[in-house]
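Asker: quick check, what structure comes out for this input:
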Amino acid sequence: MNSNKVIYIMGVSGCGKSTIGQMLAKRFKIPFFDGDDFHPQSNIDKMSSGLPLNDADRLGWLQTLNELAKTELQKSSCVIVCSALKESYRTLLSKGVEDQTAWVHLVGSYNQIVERLNKRENHFMDSSLLQSQFDTLENPSNALEINIGLTPEEIVDKITKDIKMKSEFGLFGLGVMGKSLSRNLAQKGFNISVFNREVKGTEEDVAIHFKNSHKELDSAQAFSDIQGFVNSLQTPRRIMLMVNAGKITDYVIEDLIPFLSEGDILIDGGNSNYIKTKERYDYLKSKNIHFIGVGVSGGEQGALKGPSIMPGGNKEIYNLVKPYLESIAAKDDNNLPCCTYIGEEGSGHFVKMVHNGIEYVEMQLLAEVFTILKTMGKTPDEVADILESWKPKADSYLLGITVDILRKKDGNDWLINKIVDKAGNKGTGNWTTIAAAQLGAPSTLIASALFARYTSFYKDERLQASINLNINPSILNLEIEDVCNAYQFARIINHYQGLKLISEAGKSYGWHLNLSEIARIWTNGCIIKSDFMVELIPVLKEDDNILKNKLIINRVKALKPSINKVVSECVLKELTAPCLSESVNFLNAYATANSSANIIQAQRDYFGAHTYQRTDDNSGKFHHTNWN
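Answerer: Okay, here's the model as predicted:
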């Protein structure tokens, strides 16, 4: 059954129906209609001449309002103001939508109302007709009765409290991100329902406690039972899943399905694997339930204040959730939402996955820069000052937080010196590396950053190896400017590789991706936002390959001597810098006209008869040689 509701505000003329109806509609953010606007001209003329309407006059008018209610209920809830003085009138008004109708009766004395009515201008109801309305009035038995002696605000508050409207959006899962997104939606004025599971003795009343802890959630509905949560939502239901990626997402979907209706929309806002998103999309499509995979970046504060949002799925269905996602997203420099339709199926989660891969590299590069500067004899405070000075030419969110991290003290020492050098990961870097291998895209920096984390985890073995192999980095002979230039060089290569991977996925999966738009929504709200990302928006409008852009080519050329110096010095002084090293290695390979791959192809033909093409044969023919 459609869960939308029509609220009829009834009562004699002058009781304030229109004022209350408009305020209530604004409160609930639903359409408002004044029944007086739907009278035929013949009724208006009759009342203007001082004659009361009879039941025959009202019949067509009441039927028109009933049809209006039915039409609106197909789309949303609504408020309709109508005197509805007789029970027979109310029966006509609610015909066919009885279960979706709520009545509010505004009650006042004759003297109260006649005083109000005489103050109104340009209204066709003369106060002399008021007594006839009081005589006609049949008090309803099924209405919320409110005295008009209260202020309009008090009346609307009372109605809001008594009539539980269906929420327009649901959040399933109140972890860190789920809580922040819920508050963000509520702050934007949306009526929401929130759900969190309940585990007796450990997790009890999570949703209720969360609702009660934040003023903006006063009108939100909180649930720990799935059926109540689903039934609290307008149809088509829009439910955003904020649960851990993997099997839990599938379990949640199965738990929800029995209570969903055809046309409902599930939105996966977790870090799900894009392949699983495609599978879930197809599975739910078979049940006539829509599925949208949405990448959300920005962490706890970003989710609260405005994240970068990457939705993928059917575009028409996305348009049904677009107002919610765009409202809570961060804004770019032009005040446009950092949320855009990415493409079909699992493309939103794919783009978010690559975002995280780029993030891995940006983090690793800053870690390498810190290690280089530390080996040059700089304290964490001095490194922070150096990074701060780089902001005019290389600013980013990650650079900014690294400055803050390096300045943090713990007692008489810097906190960074007390943190164990074992880096964790949640799998997205792994997925990105696998996807790059499957698509044949050379995302070598992402792989290097991922394996640097894996290597860091072997702490005990590293300690032993440093003794056994006598690896002991010595002071580096470098200029600070060269380190900055090397950092900028590697970042260009990182962004090239990440965007190239997205481009290759678009071609392989038939997704229609707009890399310039993707760069735009990465300019705020997300972890990899930076000044360079802003620069890439116009560059990507010209070509998906940023290394074809003349300005970037010239910048790479200018920075190349510095990356050569830095990487060479690190190798000579036995300091590991995997991503800085790989950035220049990649560019050297990428820009090599004649590579060593001919040897590999000859080897493949030797042991596996895989054939090869010849430089002196332009036909494209493949050759095989008996190498023995």
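
Asker: C-alpha only now, for contacts and for neighbours.
Answerer: Fine.

Asker: how far off centre is stretch 618-628?
Answerer: In terms of Cα atoms, centre = their mean, to the nearest Å, the centre of stretch 618-628 is found 52 Å from the chain centre.

Asker: any idea how far apart the tips of it sit?
Answerer: When the termini of stretch 618-628 are compared using Cα to Cα, to the nearest Å, they are 26 Å apart.

Asker: quick one: contacts of that stretch?
Answerer: With Cα atoms under 8 Å, 6 or more residues apart in numbering as the test, stretch 618-628 has contacts from 605-606, 609-614.

Asker: another sequence for comparison is provided below:
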Amino acid sequence: MVSGSIPSTAVMSRLDSQDVHDVQVGIIGSGSMGAGMTLLFAEHGATVGCYDTDKEAVKTLLRQSEEDKVVDESKVYGFTSLAGLIHAFPRQGQNQPRILVLSLPHGSPADGILDELKDLLDKGDVILDCGNEWWADTQKRQAKCERLGIHWIGSGVSGGYQAARHGPSMSPGGSEEAYAIVEPYLKQWAAKTPSGEPCVAYIGPGGSGHYVKMVHNGIEHAHLSILCEVRALLHGVLDLDNDTIAKMFEEWNEDGPLRGNFLVGIGFKGLRFKEGDGIKNEQGIVEEIEDKVTQDADRSEGTGTWSAREAMNRHVACPAIAAAHTLRIISADKFERLAVVHNLSTPQPQKKPVKDGKLDPELAKAFHQATYGAILGAFVQGLELITRTSTDEEWGVSLATCMKIWRAGCIIQSDAICDLLLPILEKFGPSQPLNLLESCPEIASELAKTYASLKKIVALGVETDAVIPAMSATLEWLKSVGGKNLPTNFQEMELDYFGHHNYDIVGKTEKGHHKGRYHTEFKST
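Answerer: Predicted structure coming up:
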């Protein structure tokens, strides 16, 4: 056991050693995710070499391998040069491809590493990109690697840094040949369901793996927004204390339609923390945390932005995802927002305390059902985005496979919802169904049961000026997709008036998204 900041002799002996030739897996990037995966792989018996240009970060990781009780530190080596890492794999002629795992920020860092690696690797070697990456960039790198005779797999890794250490959900995409090389390792490393099934599967060709992870994160953003909006209503409007809300979330997490929901689970645990880094508050540390989310605005996190953009580009209605993203953007700059608050002077959320600090059972039930409906709705929206893109790109992604790998080790794990969706989705082939509410009446029926509760909770938010964008967007989405007659006939009339866009006539509409055949000359040109 080693502690403190002074590197031990053992640590230094495992740093940039030229005598190591048995590395099985290389990790590029020793941040929280890369460090977690290094320790995870070593725990499962792999000899791992971790590379980073930051020597102190590599030393820290080597110390962590000594301090971790379930890791054999002799299986963890650190390198500050890529050539040193590659040299540490078995010599050529062993007929075993090198496996290199990237854990880097999205964008140019991966391109830079590839440029450095291309002259160091041999044909048949595999690069497994486990960062959050834009799917089209993944496909460009795959094409470049194919010309070099090496493999590039784009794999989503979910669950955050804690899952990276203990077993994440993984969504690899690329060639089936490349996947076959890494599959035995991935099945060891991935999170396991209670029955022992690994939460990893081949998603499809090209950038499909990174795309599925992107949408996973879009759904995650919606869920995060829904839960913070619900908590704001319960605490900021109805004046329930955080311990009471924590108990409510815990009960939801134990039984009912939100059973086994990861975010509900960490929500009730987090609300009970009274002390944290720089914070101490008997009402809960959440009271001292600033109401700003910066990961999108500072460009350190791209998946929420990409998900919202893809929904627009692919013409898939994902309003909860878009509303959640918008809220994060608005929240990011607190000083700018306060200046706008001053200029607008609109009403702030009003208190409407419940009697004796307890919810009426019917209202409590409505909150439960409304939260469930919004979270299920975000799943439906995200899954439809996956099938639309899979169809467009000819990836053949299975929604059932997506649900299977989301059963553990990921942020959107929701056991009861998975139990609902998985048997329904297993009936469909690749890239199907494009419209879940059309093709899956069971899902539509389940959402319909939550409509009245959603309406009641959104009405409470409107009455009290609470901020509930994802919840209200979900209600409006249900009203719209379930609307036999929408107000858009007036919009179509005006479009034809000024733009000659044509229209269909009631009773003579053709199936699909085709432009109408009729035009009225409202004003002579």
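
Asker: neighbours of the residue nearest to residue 377 of structure 1 when sequence neighbours are not counted, how many?
Answerer: The spatial neighbour of residue 377 of structure 1 that comes closest, neighbours along the chain excluded (Cα to Cα, 6 or more residues apart in numbering), is residue 475 at 7.3 Å. Using other Cα atoms under 10 Å, the number of residues around residue 475 of structure 1 comes to 17.

Asker: what does residue 440 of structure 1 give?
Answerer: By the criterion of other Cα under 10 Å, residue 440 of structure 1 has 12 neighbours.

Asker: equivalent analysis for residue 363 of structure 1, please.
Answerer: Using other Cα under 10 Å, residue 363 of structure 1 is surrounded by 17 other residues.

Asker: same question, residue 424 of structure 2
Answerer: 18.

Asker: check which helix or strand it maps to.
Answerer: According to DSSP states H and E, residue 424 of structure 2 maps onto helix 415-425.

Asker: repeat that for residue 284 of structure 1.
Answerer: Assigned by DSSP H and E, residue 284 of structure 1 belongs to helix 274-285.

Asker: would you agree residue 373 of structure 2 is in contact with residue 450?
Answerer: Yes - taking contacts as Cα atoms under 8 Å, residue 373 of structure 2 lies within contact range of residue 450: 5.2 Å.

Asker: mind checking which of the two has more residues around it?
Answerer: Using other Cα under 10 Å as the criterion, residue 373 of structure 2 and residue 450 rank with residue 373 on top: 26 against 21.

Asker: can you tell me what residue 420 of structure 1 aligns to in structure 2?
Answerer: Using TM-score structural alignment, the partner of residue 420 of structure 1 in structure 2 is residue 290.

Asker: from residue 196 of structure 2, how far off is its match?
Answerer: Distance of residue 290 of structure 2 to residue 196 of structure 2, computed by Cα to Cα: 40 Å.

Asker: what do you get for residue 184 of structure 2?
Answerer: Residue 184 of structure 2 is 15 Å from residue 196 of structure 2, by Cα to Cα.

Asker: most centrally placed residue in structure 2?
Answerer: Nearest residue to the geometric centre of structure 2 (Cα atoms, centre = their mean): residue 217, 1.9 Å.

Asker: so that one makes contact with residue 304?
Answerer: Yes - assessed by Cα under 8 Å, residue 217 of structure 2 is found in contact with residue 304 at 6.3 Å.
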